[in-house]
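> generate a structure from the sequence data that follows.
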Amino acid sequence: MKHVGILAHSAEGSSLCYLTLCHAGSSKLGDHMHPDITMSTIPMGLSMSDWEQENLVPIRARLVKSAERLSAAGCDFFVCPDNTAHLALESNGPELQLPGLHIADVVTTEARRQGYRKLGILGTKWTMTKPMYFEAAQRKGLQAVAPNEMDRRYINEVIFSELCKGVFTDVARAKHVRIIDSLKASGCEAIVLGCTEIPLLISSESSPLPTLDSTRLLAHYALEVALGAQDLPNWRGGPAN
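Down below sits the predicted model:
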């Protein structure tokens, strides 16, 4: 089996990815079995002011440092269970020391496999407005749309003031359901839970639309790579293709 590296950025999302990878491994390999996993986590708080200024250079440098740690630990490839962090990883800079799965590529590949044509994107304000998911969808022949500006501001605030701190309320859940309903009314056929904490708030049962859970999809795809059912990725940062 291949050795999986988790390049973590936010705590809740990376924890969910880790646990999903362990549990999925046990379901395929037997009790208490899963691929070797190493995680590197530089505190996200060091990057928050850089995110607000959209200064990707120091953010990317921290993520590169984590990738170097994973490579030194013997990982064969990495996953980064943080959608927004991929914006920094896609920015200009030296190649990463090991290849990784691109979360938007994993999600849109699954969307196409399931036959969806129009996707609603939920995530941080950067994930919902920057080109990453929209271009990834376009490469698969799909359309992606984001909520309106007011709803984007609300989702972003909840992510950082509640979800990233492990706080999940019925009020936030109800408001997210309303936002998903509005995307459904605009013709979306599925909703991308494009912040790795949102799946802890919104489940497939509570959502008015089928969900594409970026966190768990990434973990399951990583397991397939680790077991040799999928090829090793070749993306080492920079623009996705």
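> CA atoms for contacts and neighbours, from now on please.
OK.
> what's the closest non-adjacent residue to V106?
Excluding its sequence neighbours, the residue lying closest to V106 (CA to CA, 6 or more residues apart in numbering) is L218, at 6.5 Å.
> then L119?
Using CA to CA, 6+ apart, the nearest residue to L119 is A144, at 4.7 Å.
> one more: E189?
Once flanking residues are discounted, E189 sits nearest to K118: 5.6 Å by CA to CA, 6+ apart.
> number of residues surrounding the one you found?
22 (other CA atoms under 10 Å).
> in this structure it contacts S186, no?
No - using CA atoms under 8 Å, K118 is not in contact with S186; the gap is 9.6 Å.
> ok, the spatially closest residue to S204 that is not a sequence neighbour - contacts?
Leaving aside its sequence neighbours, S204 sits nearest to T211 (CA to CA, 6+ apart; 5.6 Å). Residues near T211 by CA atoms under 8 Å, 6 or more residues apart in numbering: A190, I191, V192, L193, S203, S204.
> which other helices and strands does whichever helix or strand the second one is part of contact?
Assigned by DSSP states H and E, I191 belongs to strand 190-193. Using 3 or more CA pairs under 8 Å, 6 or more residues apart in numbering; DSSP states H and E as the contact criterion, the secondary-structure elements in contact with strand 190-193 are strand 118-122, strand 211-213.
> I have a second one here; can you model it like the first so I can compare?
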Amino acid sequence: MKRIGIIGGLGPESTVDYYKRIIEAFRREGSLAAPEIVIYSVDMEEVLGLVARQEWDALTALLAARIGALHRAGADFAAISANTPHVVFDRVRAQSPIPLLSIVAATLDKARELGLGKVGLLGTQFTMQANFFAPVFSARGISVVVPPAADQEYIHGKLMTEIELGVIRDETRQGLLAVIERLAAREGIDGVILGCTELPLILEESPSGLPFLNTTAIHVESIVGYAQG
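A predicted model of the protein is given here:
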């Protein structure tokens, strides 16, 4: 069994979700067995500040240093438990002493498994505007579209002032579902990427039956499979 390393804190709520999902994936009836996990919880405000200022060299250096710390703590591989920092994933992976599992690549695999052709992307404004999902998906024949600017501001605002802080409101859930309905009507999407690992905490399934790609669950599946393999 490989020892798991996780860059967490981006944010804390989703890091807890990662941890619980990984443990549950290994549980067997009557057994207390669980994988060894090393978590480095970073300062979310510092990371988002670097992203907002587009200081990609500094962000790369910060994440690479934390992954180096996971390696020294005994992790055999690592994952970053958030979508937004994947804007520099390739640069970080090039400096990493251990394998890194991409949330974008794992989500692409799931979209292809479901036979999707055009997906909507919800997440922080950074994720929706940074364009690091679209090239990976388009290379495999899947289009990625995002909501218009006003809806992007709504999603980002709710993430930063409520969901990232563990505040879950039904009013916000309905607002997010309305954004998805408008995007589906305008773009004809056949699936939605929940491209912030906090979004699955408030959006579990679509009332219209539109598939939600839960990036947390998808990434965890990849992590568990790699640890076991």
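> burial of H32 of structure 1, as a residue count?
Using other CA under 10 Å, H32 of structure 1 is surrounded by 10 other residues.
> tell me the contacts of G141 of structure 2?
G117.
> that one: what secondary structure?
Secondary structure, DSSP: H, G, I helix; E, B strand; the rest coil: G141 of structure 2 is coil.
> how about the residue nearest to E189 of structure 1, what does it touch?
By CA under 8 Å, 6+ apart, the residues touching K118 of structure 1 are L142, Q143, A144, V145, G187, C188, E189, A190.
> for structure 1, which segments count as helices?
In structure 1, the helices defined using DSSP state H lie at 11-29, 48-52, 56-72, 85-90, 103-113, 125-129, 132-139, 149-161, 170-185, 214-226.
> to M39 of structure 1, which of those lies closest?
helix 56-72 (7.2 Å; CA to CA).
> what does that closest one rub up against?
Applying CA under 8 Å, 6+ apart, the external contacts of helix 56-72 of structure 1 come out as 5-7, 9, 38-42, 47, 50-51, 78, 87-89, 91, 93, 96-98.
> if I look at the residue nearest to L119 of structure 1, how far off is S71 of structure 1?
For A144 of structure 1, the distance to S71 of structure 1 equals 34 Å [CA to CA, to the nearest Å].
> and what of V192 of structure 1?
Distance, V192 of structure 1 to S71 of structure 1, by CA to CA: 30 Å.
> in terms of neighbours, single out the busier of the two.
V192 (26 against 20).
> ok, now which ones touch that one?
Neighbour list for V192 of structure 1: V107, L119, G120, I121, L122, T211, L212, D213, S214 [criterion: CA under 8 Å, 6+ apart].
> now do the same for it: its match in structure 2.
Here V192 of structure 1 is matched to I193 in structure 2, going by TM-score structural alignment.
> roughly how far does that match sit from V146 of structure 2?
10 Å.
> between those two, what contacts are shared?
Both I193 of structure 2 and V146 are contacted by G120, L121, L122, under the criterion CA under 8 Å, 6+ apart.
> for stretch 14-32 of structure 2, buried residues please.
By neighbour count with 16 or more other CA atoms under 10 Å, stretch 14-32 of structure 2 contains the buried residues S14, T15, D17, Y18, R21, I22, I23.
> show me which of the contacts of V192 of structure 1 is closest to H176 of structure 1.
For these, the nearest to H176 of structure 1 is L122 (9.1 Å; CA to CA).
> these two touch, right, the residue nearest to V106 of structure 1 and D105?
No - using CA under 8 Å, L218 of structure 1 is not in contact with D105, being 9.6 Å away.
> more neighbours, the two?
Taking neighbours as other CA under 10 Å, L218 of structure 1 and D105 compare with L218 leading, 25 against 20.
> what's near enough to touch that one?
Neighbours of L218 of structure 1 in contact, by CA under 8 Å, 6+ apart: C17, V79, P81, L101, I103, V106, V107.
> check G8 of structure 2 too.
Residues in contact with G8 of structure 2 (CA under 8 Å, 6+ apart) are T15, I39, Y40, S41, V42, I80, S81, A82.
> distance of the closest residue to T196 of structure 1 other than its chain neighbours from P43 of structure 1?
Leaving aside its chain neighbours, T196 of structure 1 sits nearest to G13 (4.5 Å; criterion: CA to CA, 6+ apart). G13 of structure 1 sits at a distance of 13 Å from P43 of structure 1 (criterion: CA to CA).
> same question, K175 of structure 1
Taking CA to CA, one finds K175 of structure 1 at 29 Å from P43 of structure 1.
> and what of G123 of structure 1?
Between G123 of structure 1 and P43 of structure 1 the distance is 20 Å, computed by CA to CA.
> what about those two, which has more around it?
The residue with more neighbours, out of G123 of structure 1 and P43, is G123; 24 against 13, by other CA under 10 Å.
> ok, the more buried one touching I191?
No - applying CA under 8 Å as the test, G123 of structure 1 and I191 come out as separate, 10.7 Å apart.
> distance-wise, check K2 of structure 1 relative to S203 of structure 1.
30 Å.
> those two - which one has more neighbours?
Legend: neighbour count by other CA under 10 Å for K2 of structure 1 and S203, higher for K2 (19 against 16).
> for the more buried one, which residues are in contact?
The contact partners of K2 of structure 1, taken as CA under 8 Å, 6+ apart, are P35, D36, C75, D76, F77, V225, A226, L227, G228.
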